[in-house]
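*Asks:* After the sequence you'll find the predicted model.
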Amino acid sequence: MHIYDTLSAAVTDLEQRGYEYDFNLLEDCIECKSLDLQLMPEEFEIEEFYRFEGMTDPGDSAVIYAISSQVGNLKGVLIDAYGAYAENISPELLDKLKMHHDS
């Protein structure tokens, strides 16, 4: 695991290490808009994750996930605020993210 001082430093390093795509959370999957691709929880793996705490505002807290998938042989990042996804996604996707988020 790497150690990063900021979220932007993590994003930059992950991009340099081949995590080139940006993923977004949908209700039951993650989406890469640039590829018009959606991946179900069983179609991707979380290789690494890093937590960042807001210095003055807890609302600035976030987790960055380094994700890989055999579908399209691609790698990318998913950035999400702590707990923000809990009410809006499927139990399967929540379980996949929480497994790493809570470790």
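*Replies:* Cool, got the structure.
*Asks:* For the rest of this, base every contact and every neighbour count on C-alpha atoms.
*Replies:* Will do.
*Asks:* what about the nearest residue to residue 71 once chain neighbours are set aside, distance to residue 82?
*Replies:* Sequence neighbours aside, residue 43 is the residue nearest to residue 71 in space, at 6.8 Å (criterion: C-alpha to C-alpha, 6 or more residues apart in numbering). Using C-alpha to C-alpha, to the nearest Å, we find residue 43 at a distance of 23 Å from residue 82.
*Asks:* what about versus this one:
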Amino acid sequence: MHVYDTVTAALADLDSRGYNLDFNLTPENLECKEIDLQLMPEEFEIDEVHRFEGMTDPADSSVVYAISSNVGNLKGVLVNGYGVYAENVSPELLNKLKIHHD
């Protein structure tokens, strides 16, 4: 398991290991605007999760997910704040993220 001091270091190393797409959270799926792709919860796996605590403000905490998918053999990252995804996200997507977050 890799350990990183910063989000930037995590993203740089993940990129060097082929996680080079940027995913965003939508209400129903993960979206990659670069290649106009949406992945439903059953179409991707979370390979790694890295948590970062805010130095002075817990609200600054974030999570980096390393994500892979057999759909197009893709790898990328999702960066999100703690608890930010809880609203306006489908139960299926929320459950997939929470399994690896808690």
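*Replies:* Sure thing, it's come through. For clarity, every value in this text was computed on a predicted model and none was experimentally measured.
*Asks:* And the TM-score between these chains?
*Replies:* After superposition, the two chains reach a TM-score of 0.99 (TM-score structural alignment, normalised by the length of structure 2), with 102 aligned residues with a C-alpha RMSD of 0.5 Å.
*Asks:* so the residue nearest to residue 71 of structure 1 makes contact with residue 73?
*Replies:* No - look at residue 43 of structure 1 against residue 73 with C-alpha atoms under 8 Å: they stay out of range, at 10.7 Å.
*Asks:* quick revisit: residue 43 and residue 82 of structure 1: who's more crowded?
*Replies:* residue 82 (18 against 13; other C-alpha atoms under 10 Å).
*Asks:* Looks like that one contacts residue 63 (just checking).
*Replies:* Yes - using C-alpha under 8 Å, residue 82 of structure 1 is in contact with residue 63, at 6.5 Å.
*Asks:* what's the helix or strand for residue 48 of structure 2?
*Replies:* In the assignment (DSSP states H and E), residue 48 of structure 2 maps to strand 45-52.
*Asks:* contacts for stretch 23-36 of structure 1?
*Replies:* 21-22, 37-41, 76-79, 85, 88-90, 92-93 (C-alpha atoms under 8 Å, 6 or more residues apart in numbering).
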